[in-house]
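Peer 1: This is the structure alone, sequence omitted:
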């Protein structure tokens, strides 16, 4: 597959958009990236089943770079809760391996597309509802955070997102401030992405009909272009997170997620 100018422009725009959102909302950009990568790949002759899987894997690979840029910006502001990162990360790594190396390889792309659509719809609803936690609720102990990390890593591996769609609501539910939750989610994106990418690369080695320049399920040309542009934009999103009205932005973003979720549900259903 040749990267013609139009494709490069599409990938750059996608990278800039997802990088900004990763820094702004701590979501890793995957919920936006996966549907658009699926559209791009499907339009260039890749089978729908394989396009969904490669979009998920490639999206996750870009988060390795986006998370580094985003967390550096948040760390400078002292917003990252490294104590939470240390407790969630081990479970995240284990859950990510189970999701990307095991379940992901066994499921058809159509099932993953439907699961992605349903879960993104749920995430969008949670954003709009914006429920406030009880004043006395706090983060669970070490064992509880290990278990939560495993759940976050596992689901992230199935949908190709950085885990912020679970970790940010989870932390705010436990009365971690929104800014700290977003910043900490950005830091968690690195172990989530790294563990899942290893799983995608290994599980995709025996797959037939992969496009040129693929490494397992990861499409390297898209990774390079999207990761570069998102890496440049993530710090700007992180900076904006401390000044913009996050609640209003979340409602706007949630509306977009409903549209993308509907597309992925349609894609999964017609692929049966």
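Peer 2: Structure received. The model shown is predicted, which means the values in this text are computed figures rather than measured ones.
Peer 1: When you work out contacts or count neighbours from here on, use the C-alpha atoms and nothing else.
Peer 2: Fine.
Peer 1: residues of the longest helix along the chain that come out buried?
Peer 2: Identified as the longest helix of the chain according to DSSP state H is helix 48-76. Residues of helix 48-76 classed as buried under the neighbour-count rule (16 or more other CA atoms under 10 Å) are 48-75.
Peer 1: Next up, a structure to set beside the first:
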């Protein structure tokens, strides 16, 4: 606790408020857009760890690991909510599950050898692509009718699992636009993405805990690369709003919200790239 003694009570209250607000927003977006709360949680934690003076070599790893841990309860609640509304396709999940889990394993191993700067570059690059897709993709545009063959599905699932693990995000961020482009209805894609988030976050978080156990310079109150303070404050707020977001997904035209969120992602990616270059 000596680490926190250097900060005023007002500053620490501001930190706690920021983490709670992050959880609230992440929960709504996880249920509403199926993007996975990690796409919000990772950049916020990254910048908070920067303000706290956490070393750059572990800053992004801690943000990613903590985010994956918070996604576990979020994805469970979100997938249950979508299942009740009939928007969870278990046949899709069964086809994607083996390759998604394989991708998580590959991503977890790769994260152990990536520097903090490299991991930041990965997040910023994919976040920028997601932002472009969110901002400019037209509804109803498809590239194929259903999942590809066995080899194509394996490549697709492993890519979703691997990149989601490296970014600390739920599978929905990548799987929802991909499934929707394969003519999977948006509501079904969102519900299925929530379940994939659970398949990614559980082994992914465990891997980041194990990978960071003996690493120095981590944020205080951390278990491996999972910061327990961030986890404890973000999860309750996220759980409180995920179900509400899932309900909104069935009654709200989210196109305008996607565009606003795309701007947030683009600015976040630009800020990360700027930090890497300066």
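Peer 2: It's in. The shown structure was predicted, so the numbers you read here are calculated from the model rather than taken from an experiment.
Peer 1: what's the TM-score here?
Peer 2: Structural agreement between the overlaid chains, expressed as a TM-score with TM-score structural alignment, normalised by the length of structure 1, amounts to 0.94; 269 aligned residues with a CA RMSD of 1.7 Å.
Peer 1: Where in structure 2 does the longest helix of structure 1 fall?
Peer 2: The alignment of helix 48-76 of structure 1 onto structure 2 (TM-score structural alignment) covers residues 56-84.
Peer 1: three-state assignment of the equivalent of residue 137 of structure 1 over in structure 2?
Peer 2: Taking TM-score structural alignment, the alignment pairs residue 137 of structure 1 with residue 145 from structure 2. Taking DSSP: H, G, I helix; E, B strand; the rest coil as the rule, one finds residue 145 of structure 2 in the coil state.
Peer 1: show me what contacts residue 145 of structure 2?
Peer 2: Listed by CA atoms under 8 Å, 6 or more residues apart in numbering, the contact partners of residue 145 of structure 2 are 182, 183.
Peer 1: quick one: the strands in structure 2?
Peer 2: 222-223, 226-227 (DSSP state E).
Peer 1: could I get the ones you listed as a markdown table with distance to residue 181 of structure 2?
Peer 2: Output for the strands of structure 2, formatted as a markdown table (distance: least, CA to CA, whole Å):
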| stretch | distance to residue 181 of structure 2 |
| --- | --- |
| strand 222-223 | 38 |
| strand 226-227 | 34 |
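Peer 1: Highest mean neighbour count out of those strands?
Peer 2: strand 226-227 (a mean of 26; mean count of other CA atoms under 10 Å).
Peer 1: mean shift of it relative to structure 1?
Peer 2: The superposed strand 226-227 of structure 2 is, by mean CA distance after the TM-score superposition for structure 1, a mean 0.7 Å from where its aligned residues fall in structure 1.
Peer 1: In structure 1, what stretch matches that strand?
Peer 2: Under TM-score structural alignment, the counterpart of strand 226-227 of structure 2 in structure 1 spans residues 218-219.
Peer 1: what do you get for stretch 166-173 of structure 2?
Peer 2: Under TM-score structural alignment, the match for stretch 166-173 of structure 2 is residues 158-165.
Peer 1: what's near enough to touch the equivalent of residue 115 of structure 2 over in structure 1?
Peer 2: With TM-score structural alignment as the criterion, the equivalent of residue 115 of structure 2 in structure 1 is residue 108. The neighbours of residue 108 of structure 1, taking CA under 8 Å, 6+ apart as the test, are residue 49.
Peer 1: Next one: residue 108 of structure 1 relative to residue 30 of structure 1, how far apart?
Peer 2: Distance, residue 108 of structure 1 to residue 30 of structure 1, by CA to CA, to the nearest Å: 19 Å.
Peer 1: Ends of stretch 248-264 of structure 2, what's the gap?
Peer 2: Stretch 248-264 of structure 2 end-to-end distance (CA to CA) = 21 Å.
Peer 1: hmm, I was thinking of stretch 19-36 of structure 1
Peer 2: So stretch 19-36 of structure 1: terminal residues 14 Å apart, CA to CA.
Peer 1: got it, and stretch 48-65 of structure 2?
Peer 2: By CA to CA, one end of stretch 48-65 of structure 2 lies 15 Å from the other end.
Peer 1: residues in contact with it?
Peer 2: 15, 41-43, 45-46, 111, 115-117, 119-120, 165-169, 204-205, 208-209, 217-219, 225-227.
Peer 1: Got a ChimeraX select line for the buried ones in the residues you listed?
Peer 2: The ChimeraX selection below is limited to those of those classed as buried (16+ other CA under 10 Å):
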select :15,41,42,43,45,46,111,116,117,119,120,165,166,167,168,169,204,205,208,209,218,219,225,226,227
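Peer 1: Helices of the stretch 101-250 of structure 2, start to end?
Peer 2: The residue ranges that make up the helices of the stretch 101-250 of structure 2, judged by DSSP state H, counting those that start in this stretch, are 116-136, 150-167, 172-181, 186-211, 228-248.
Peer 1: The last one - contacts with which helices or strands?
Peer 2: Counting by 3 or more CA pairs under 8 Å, 6 or more residues apart in numbering; DSSP states H and E, the packing neighbours recorded for helix 228-248 of structure 2 are helix 9-32, helix 56-84.
Peer 1: Now with 10 Å, please.
Peer 2: For helix 228-248 of structure 2, the contact count by 3 or more CA pairs under 10 Å, 6 or more residues apart in numbering; DSSP states H and E identifies helix 9-32, helix 38-51, helix 56-84, helix 186-211, strand 222-223 as packing neighbours.
Peer 1: ok, now the first one?
Peer 2: Applying 3+ CA pairs under 10 Å, 6+ apart, we find helix 116-136 of structure 2 packed against helix 38-51, helix 56-84, helix 90-113, helix 150-167, helix 172-181, helix 255-277.
Peer 1: Next, count neighbours for residue 240 of structure 2.
Peer 2: Counted with other CA atoms under 10 Å, the burial measure for residue 240 of structure 2 works out to 16 neighbours.
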